[in-house]
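Chemist: Predicted model follows, preceded by the sequence.
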Amino acid sequence: MHPEQGSPFDVVIIGAGFAGLYGVHQAAKAGLNVLGLEAGEDVGGTWFWNRYPGARCDVESVDYSYSFDEELQQSWTWTERFAAQPEILDYINHVADRFDLKRHYRFGQRVVGASFDDAAAIWTVRTERGDEFRSQFVIFATGCLSAPIKPNIPGIESFAGEELFTAQWPEQGVSFEGKRVGVIGTGSSGIQVSPIIAREAEALTVFQRSANFSVPVPNRPWTEQEQADIRATYRQRREKSYYAGAATPHASLETKALDLAPAEREAAMEDRWNGGGVLFNKVFPDQNSDITANQVVREFAVAKIRAKVDDQAVADDLIPYDHPIGTKRICTDSGYYEMFNRPNVSLVNLRREAIEEVTPTGIRTAEQFIELDTLVYATGFDAMTGALLRIDLHGADDARLGDLWADGPVTYLGFGIPGFPNMFSINSVGTPSVMANMVLHSEQQLDWVLALVQHCRDKGIRTAAAREEAAVKWTDHLLEVAEGTLFVKANSWYMGANVEGKKRVFMPYIGGFGNYRRYCDEERDNGYPNFELSV
């Protein structure tokens, strides 16, 4: 046991991504005795682990950054409109060094369990190394896309070649020159990494279970004038984002799709397509709630895909037919569809030609055997709840989180879980999470949680726990809002549909970041009436 493990900390924060680092900074600034725990060997969170070639954010870099320090905003220069993983990781390290945050962390400490002592009102957090840390409050900033999935395919352990995961990419990089490569998965990471592999490999086979819509990312360097303009108007840009639907300054048009003339609709979609990435998911205010409006947007995207792919039979396989556009997260790419025009690239549609087994030398499908030197698993995550449920969490009266969430997760505002006093989850189920700019979202959530922590300390309150009736009401509201959209019609990871046996329920709050923030403001300003505060 380390020396610091004896006396309880005020706060233990788990995770060293955008959320965790901000929480540690704010807690230390408030004079709290804070400890950060991180499974990786350094800061970065998602951007530490996901080092695969082509990894890039789909939110503009000037928005996907901290807003809490004006000098930081004015001094950091983003080189590209949509920053790639190396630059984002450099930025996170810059912030950690600028505010001396790493001294608060213990790295290489993967948390495997935590339990609450009812009598002492203290959490004990256990790590894979066997260390234990005690704290009055615990904040899980463990990420909503941080629990990778390895597919359950017969023979998968027998493969004798090189095996890679996009979510745990080697820091030293990988060469594909002269190799026969298979990529399993066509979500965001598969769509981003495949074109880069294709340019280097002897042969690339993409194994697709579910086709996804992807929009090209029109990336380019910021001009000096643009950078000057951004710095001059940063405060206004942030103020526009703080209560916006997605925590960015971009919003949908005010006019519904079918209320526009055909030429106006076409021009609006062309503008958003050229604007890049997820902006295309909010051209019209009704495209995610009205199937007719959605179909207009879908037909535009389908025509774009067909224009990029020479072989229309391949295009047929690349076009999703099983969900309204946008109800699975729209991906962003750099030449993904055009990649299939290369002679060294082939597509295997697993819905027509399933994988039967992985062998030491390749993959056997129902129709062929494909020899491979390298297998890349771009198979996604147990999203939203996976990171928490992989930890053995025991709350008051030894209640186990896995048991309480067996029929689906229940939270109040996403922060509080009934029966788990002094424990808070950030960017998790019940929050806008992946539906909003995660950096501003992280700041908002950590400010809220740490305000509650400080309130408890100022008032001599030992425990704060979300009331069960409030959590049930919030979860019902979350599902009611989702039912008013087309999102519930897709078997997406938003619904947990990519994990065998997982309860199908829409997990993020889709009512908009601004509305969510107003609920949080009301709870705080009214003295936390939906939390049981015990002295």
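Modeler: That came in fine, so what should we check first?

Chemist: use CA for all of it now, contacts and neighbours both
Modeler: Noted.

Chemist: from what I can see residue 45 touches residue 18, true?
Modeler: Yes. Using CA atoms under 8 Å, residue 45 is in contact with residue 18, at 7.2 Å.

Chemist: Who has more neighbours out of the two?
Modeler: Taking other CA atoms under 10 Å, residue 45 and residue 18 do not tie; residue 18 has more neighbours (27 against 24).

Chemist: what residues are up against the residue nearest to that one when sequence neighbours are not counted?
Modeler: The shortest distance from residue 18 to any non-neighbouring residue, by CA to CA, 6 or more residues apart in numbering, is to residue 439 (6.2 Å). By CA atoms under 8 Å, 6 or more residues apart in numbering, the contact set of residue 439 is 18-19, 64-66.

Chemist: Quick check: the nearest residue to residue 311 once chain neighbours are set aside vs residue 190, distance?
Modeler: Counting by CA to CA, 6+ apart, residue 311 lies nearest to residue 341, which is 7.5 Å off, once chain neighbours are set aside. Residue 341 is 17 Å from residue 190, where distance means CA to CA, to the nearest Å.

Chemist: more crowded one of those two?
Modeler: residue 190 (27 against 15).

Chemist: can you tell me which helix or strand the more buried one belongs to?
Modeler: In this assignment (DSSP states H and E), residue 190 forms part of helix 188-200.

Chemist: count of neighbours near residue 46?
Modeler: As a measure of burial, residue 46 has 21 neighbours, counting by other CA under 10 Å.

Chemist: is it true that it touches residue 17?
Modeler: Yes. In this structure, residue 46 is within contact of residue 17 by CA under 8 Å, at 6.6 Å.

Chemist: what touches both of these two?
Modeler: The contact sets of residue 46 and residue 17 overlap at residue 143 (CA under 8 Å, 6+ apart).

Chemist: need the contact list for the closest residue to residue 249 other than its chain neighbours.
Modeler: Once flanking residues are discounted, residue 249 sits nearest to residue 241: 4.9 Å by CA to CA, 6+ apart. Shown in contact with residue 241 (CA under 8 Å, 6+ apart): 247-249.

Chemist: what does the longest strand along the chain contact?
Modeler: Longest strand in the chain by number of residues (criterion: DSSP state E): strand 132-140. Residues outside strand 132-140 that contact it (CA under 8 Å, 6+ apart) are 1, 4-15, 121-126, 388, 422-426, 453.

Chemist: And that strand, how far out from the chain middle?
Modeler: 24 Å (CA atoms, centre = their mean, to the nearest Å).

Chemist: which is the next helix or strand following it?
Modeler: That would be, after strand 132-140 and using DSSP H and E, strand 162-165.

Chemist: sorry, back to before: so of the contacts of residue 439, which ones are in helices?
Modeler: In helices, defined here by DSSP state H, the members of those are 18-19.

Chemist: Considering the contacts of residue 439, which possesses the most neighbours?
Modeler: Of the contacts of residue 439, with other CA under 10 Å as the count, residue 19 tops at 30 neighbours.

Chemist: try this one next to it:
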Amino acid sequence: MNAPVHPSHLSDPNSPDGVTRLDAVVIGAGVAGLYQLHRLREMGLAVRAYDAASGVGGTWYWNRYPGARFDSQAEVYQYWISEELYKAWKPSERFPAQAETEQWLNFVADRLDLKKDIQFNTRIASAHFNEDTERWAITTEQGERIDAQYLVACCGMLSAPLTERFPGQASFKGRIVHTGLWPKEGIDLKGKRVAVVGTGATGIQVIQTIASEVGAMKVFTRTPQYVVPMKNPKYSQADWDHWSRQYEYLKQRVQGTFAGFHYDFESGPWIEKTPEERIAVLEKFWDDGSLSMWLATFPEMFFDEGVSHEVSEFVRAKMRVRLNNDPDLCMKLIPSDYGFGTHRVPLENKYLEVYLQDNVEAIDCRAAPIECVVPEGIRTADGKVHEVDVIILAVGFDAGSGALMRIDIRGRDGQSLKAQWTEEIRTAMGLQVHGFPNLFTTGAPLAPSAALCNMTTCLQQQVDWITGCIAYARAHGKHVVEATKEFQDEWVAHHDETAAPTLVVKTDSWYMGSNVEGKPRRLLSYIGGVGNYRSRCDDLAANGYPGFAMH
């Protein structure tokens, strides 16, 4: 596979005044950032990616906690750059773990010769739009100054960890670690008294993985989760040859489904089925051991309270059996106040059975919330101090908007993106924000990629659209691209109208920003479907990007 031509011969980014001059800056070297760097280099632009990590991977660099693995099948968690690249890397199993995924992203970066244009160990501190030059003045935390025409933020949807979650954390005598900042060298948990705070998708992976090695584990659970058992067979070369032969089909298939996977809602309307037929569909997808139980059974579960209740009760019954119908554990660990699928649905491996072990205790934080961290451990509102050696914070992220808000981004008239999004989160299809010319975003709010998508599908689609938009502007002699206020307003209204009838917006979750105090309430992810979103983007491109002013 031939690497693209390195653009260094087109312009020298280093100038005598100490300012690095580039055509484009990409923030992030994860799934989106790597692909965006590749696409802009293909265009011949002088471009550099910057990442705070010491290597590529983004999410798969930072989230190296015990049990970390993705829950999109390996055959579709893929780059669609070429069939050759697809075939050249054989995953070891259906849902590979973090280490293998990080290796795969390094493999891709090496194949495309991307690393020479990535500056690691560098965090972007600020980016201010200069209205005189119509370019971005960017600074790093080390003080490097960069001047770029285009700024493409590929910061990730879940890359702003909520680290300072409880009062008194600094007083703890043991070790506190956030799952999203797990140290490369790992942490020895053997025989230790460990607290895990949080039972979302990440917390579940940690809990089921470390239960066999810790001395004792206290799990602080506030919002129980519906869970689906993962089926994760090993992949042989023959298996991968099977998927490789379907490369073109898979590449096209994932573009049009609801969530960017190769499965979709194709079971027929709920109302037209008998109770027995409905159960048969649910059993079929339950046995598949993937997110298809959530994203390929009945879409009515997102809208209809009655359907939601029946699907939720189906899952609850499965969970009760695994908890030996223990009333206390069922009360603490099985949701009763929201419907299946209105939260992120975690896949797991014998997670519930962990609570049947003598060395594991579930602490109900609805009955006695965490009050603070003390030197000995965690104090709850009932006055009890839970003494532990290690506290693992699986408390999530400021999703979608958090990573961009941690950079001082200022657009026209010095307006602050952070200030704007603190009041209300608005974007133009998650691709641009009005008032911030030549700033493009992937994985930002109000696009499917903010949450409701197989990420490789949606991130590549956004990168391709951004690349096409920049190419169009350059071909027409335009230097500045900015979403109009009218277009952004129209998109926000459409986004909200699409979300309003769903049960998702009636449920508190990180999807709604509910996990961050004071965050404006709005569904972070567009819920109109990946295929519909792509069609709208394609129409914009085909018609000369109406809604995006260029000059």
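Modeler: Received the coordinates, thanks. Everything numeric in this text was worked out from a predicted model, so none of it was measured.

Chemist: start and end residues in structure 2 for the helix holding residue 190 of structure 1, please.
Modeler: Helix 188-200 of structure 1 corresponds to residues 201-213 in structure 2, going by TM-score structural alignment.

Chemist: buried set for that stretch?
Modeler: By 16 or more other CA atoms under 10 Å, the buried positions in stretch 201-213 of structure 2 come out as 201-212.

Chemist: Could you check how many residues crowd around residue 432 of structure 2?
Modeler: 26.

Chemist: Show the contacting residues for it.
Modeler: Residue 432 of structure 2 touches 439-441, 482-483, counting by CA under 8 Å, 6+ apart.

Chemist: Nearest to residue 375 of structure 2 among the residues you listed?
Modeler: residue 441 (41.7 Å; CA to CA).

Chemist: List the contacts of the closest one.
Modeler: Residues counted as contacts of residue 441 of structure 2 (CA under 8 Å, 6+ apart) are 152-154, 430-432.

Chemist: Map it across to structure 1 for me.
Modeler: Using TM-score structural alignment, residue 441 of structure 2 pairs with residue 425 in structure 1.

Chemist: So for residue 288 of structure 2, what's the nearest residue that isn't a sequence neighbour?
Modeler: residue 231 (6.9 Å).

Chemist: Please work out how many residues are found near that neighbour.
Modeler: Counted with other CA under 10 Å, residue 231 of structure 2 comes out at 16.

Chemist: Could you do residue 83 of structure 2 as well?
Modeler: Using other CA under 10 Å, residue 83 of structure 2 has 15 other residues around it.

Chemist: do the same with residue 81 of structure 2
Modeler: Residues near residue 81 of structure 2, counting by other CA under 10 Å, number 13.

Chemist: Make a markdown table from the contacts of residue 439 of structure 1 and add distance to residue 134 of structure 1 to it.
Modeler: Listed next are those as a markdown table, based on distance: CA to CA, whole Å:
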| residue | distance to residue 134 of structure 1 |
| --- | --- |
| 18 | 24 |
| 19 | 21 |
| 64 | 33 |
| 65 | 32 |
| 66 | 29 |
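
Chemist: just curious, which of the contacts of residue 439 of structure 1 is nearest to residue 330 of structure 1?
Modeler: For those, the minimum distance to residue 330 of structure 1 (CA to CA) is 17.6 Å, reached by residue 64.

Chemist: In structure 2, what residue corresponds to that closest one?
Modeler: By TM-score structural alignment, residue 64 of structure 1 lines up with residue 77.

Chemist: What strand or helix carries the closest residue to that match other than its chain neighbours?
Modeler: In space, and not counting its chain neighbours, residue 77 of structure 2 is closest to residue 456: 5.6 Å by CA to CA, 6+ apart. Here residue 456 of structure 2 is covered by helix 455-475, with elements defined by DSSP H and E.

Chemist: Surely residue 278 of structure 1 is in a helix?
Modeler: Yes. Counting by DSSP: H, G, I helix; E, B strand; the rest coil, residue 278 of structure 1 is part of a helix.

Chemist: Kindly provide the distance from the alignment partner in structure 2 of residue 403 of structure 1 to residue 523 of structure 2.
Modeler: Taking TM-score structural alignment, residue 403 of structure 1 has residue 419 as its aligned residue in structure 2. In this structure, residue 419 of structure 2 and residue 523 of structure 2 are 19 Å apart, going by CA to CA.

Chemist: if you count what's nearby, which of the two comes out ahead?
Modeler: It is residue 523, of residue 419 of structure 2 and residue 523, that has more neighbours when counted by other CA under 10 Å, with 25 against 14.

Chemist: what do we get in structure 1 for the more buried one?
Modeler: Residue 523 of structure 2 maps onto residue 506 in structure 1, by TM-score structural alignment.

Chemist: if I read this right, that match contacts residue 489, doesn't it?
Modeler: No. Using CA under 8 Å, residue 506 of structure 1 is not in contact with residue 489; the gap is 10.2 Å.

Chemist: tell me the two of the contacts of residue 439 of structure 1 that are most distant?
Modeler: The most distant members of the contacts of residue 439 of structure 1, if one measures by CA to CA, are 19 and 64, lying 12.2 Å apart.

Chemist: any idea which element the equivalent of residue 21 of structure 1 over in structure 2 lies in?
Modeler: With TM-score structural alignment as the criterion, residue 21 of structure 1 lines up with residue 34 in structure 2. Secondary-structure assignment from DSSP H and E places residue 34 of structure 2 in helix 31-42.

Chemist: ok and that helix relative to strand 145-153, angle-wise?
Modeler: Here the directions of helix 31-42 of structure 2 and strand 145-153 differ by 120 degrees (axes from the mean of the first three to the mean of the last three CA atoms, to 10 degrees).

Chemist: mean shift between helix 31-42 of structure 2 and structure 1?
Modeler: Its matched residues in structure 1 lie on average 0.5 Å from helix 31-42 of structure 2 after superposition (mean CA distance after the TM-score superposition for structure 1).

Chemist: and that helix, what other elements does it pack with?
Modeler: When contacts are defined as 3 or more CA pairs under 8 Å, 6 or more residues apart in numbering; DSSP states H and E, helix 31-42 of structure 2 packs onto strand 19-27, strand 47-50, helix 455-475.
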